[in-house]
Structures are given as C-alpha cells and as structure tokens.
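Peer 1: no sequence for this one, just the structure:
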C-alpha cells in the first residue's frame, strides 16, 4: 500500500531546485529578503497540483516551519486560531 503523505509529497513543485525557497536559511535573513523568498515560494504553491493536500497536511500536523500549501508559519497560526474560534 502506498503511503498517501509520501505519495502527494513526491508530486510537490517545491521539490528539487526550488526547495531553498520554502524554509528560511540557517543564517540571518532580512525582512525584505524573507518577504521576497516567501512570495516566490507561495507563487510556486499556487500552481502546484498538490496545494490542497499540502495545506491540509500542514494544518493538521501544525507544521511549525516553512511554507506549506502557500501558507507561512504566521498564516497557519492565524488560520488555526480562526478555526478554533468558530
């Protein structure tokens, strides 16, 4: 049986040459650099065939780092807080 998580992740457009855009560098990153990196990553997510699966995964597991499903850490925190307030 194929693991669904592994299955969708192999189809993500974030794999390969663009992977560096989805997580902050290990060194200091200026705010404007972070915003540019995140904008580029989100643009890739928006045309990715597994956007919905990725977003659901990140929200369900409360993924703490990186861009997942076109959402930053802050985006996910806001979405989770909003859904908890319903």
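Peer 2: Looks like it arrived, so ask away. The model shown is predicted, which means the values in this text are computed figures rather than measured ones.

Peer 1: CA only for contacts and neighbour counts going forward, please
Peer 2: Fine.

Peer 1: Geometric centre of this protein: which residue is closest?
Peer 2: Nearest to the mean C-alpha position of the chain, counting by C-alpha atoms, centre = their mean, stands residue 68 at 1.3 Å.

Peer 1: ok, that one to residue 1 distance?
Peer 2: Distance, residue 68 to residue 1, using C-alpha to C-alpha, to the nearest Å: 25 Å.

Peer 1: Okay, one more to line up with it:
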C-alpha cells in the first residue's frame, strides 16, 4: 500500500505533479486499501474534498489500477465506469 504512494510521490514526471496535492498523501494509506468487504466510507469522504480527484481517477483508469480507492471510486465502481464508457 505505502509502496504505491512512494512510487507516485517519487516520480519526477510533471504529469504526476497532482499527487503532491492529493489529500490521500496526507492521510493514512490504509483507509484507501481496505480489507475485502471492509468499509470504503473514510477514503471516499476524503476524496470528496480533494482538489485532484479527477486527475487521480484518470490515473487509475489509464493504469488499470485494480486495488484501492482512486478518485473516490472502488475497483468495482471503476469497472462499471469503464463498461459504460
């Protein structure tokens, strides 16, 4: 879990500069990777107030992120979004 944040924060790619402004980088990463069947409520509430939510979701969709909450959506929600697009 933390490895994901280290990879994103550690990159010099300007396209990833949104990550430094994300609220999730300032909170406990455990909330964004709940156990199977665990609550996603805390992570989604944080995402609601994040200024880079759209960039985060775009990243997750473009990179086929299969775990965690990205841009306020779970993997199941992102899968549904892909199907409807």
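Peer 2: Good, I have the coordinates. Just so it is clear, the model here is predicted, and its values are computed rather than measured.

Peer 1: one step back: so what corresponds to the residue nearest to the centre of structure 1 in structure 2?
Peer 2: In structure 2, residue 68 of structure 1 lines up with residue 70, judged by TM-score structural alignment.

Peer 1: show me the contacts for the aligned residue in structure 2 for residue 41 of structure 1.
Peer 2: Structural alignment (TM-score structural alignment) places residue 41 of structure 1 against residue 43 in structure 2. Residue 43 of structure 2 sits next to 24, 31, 32, 69, 72 when contact means C-alpha atoms under 8 Å, 6 or more residues apart in numbering.

Peer 1: What's the biggest helix in structure 1, counting residues?
Peer 2: Longest helix in structure 1, counting residues (DSSP state H): helix 31-46.

Peer 1: in the very next helix or strand once past it, what's buried?
Peer 2: With elements assigned by DSSP states H and E, the helix or strand that comes after helix 31-46 of structure 1 is helix 51-61. Using 16 or more other C-alpha atoms under 10 Å as the test for burial, helix 51-61 of structure 1 gives 51, 53, 54, 55, 58, 59.

Peer 1: residues touching the last one, list them.
Peer 2: Contact criterion C-alpha under 8 Å, 6+ apart gives 76, 80 as the residues in contact with residue 59 of structure 1.
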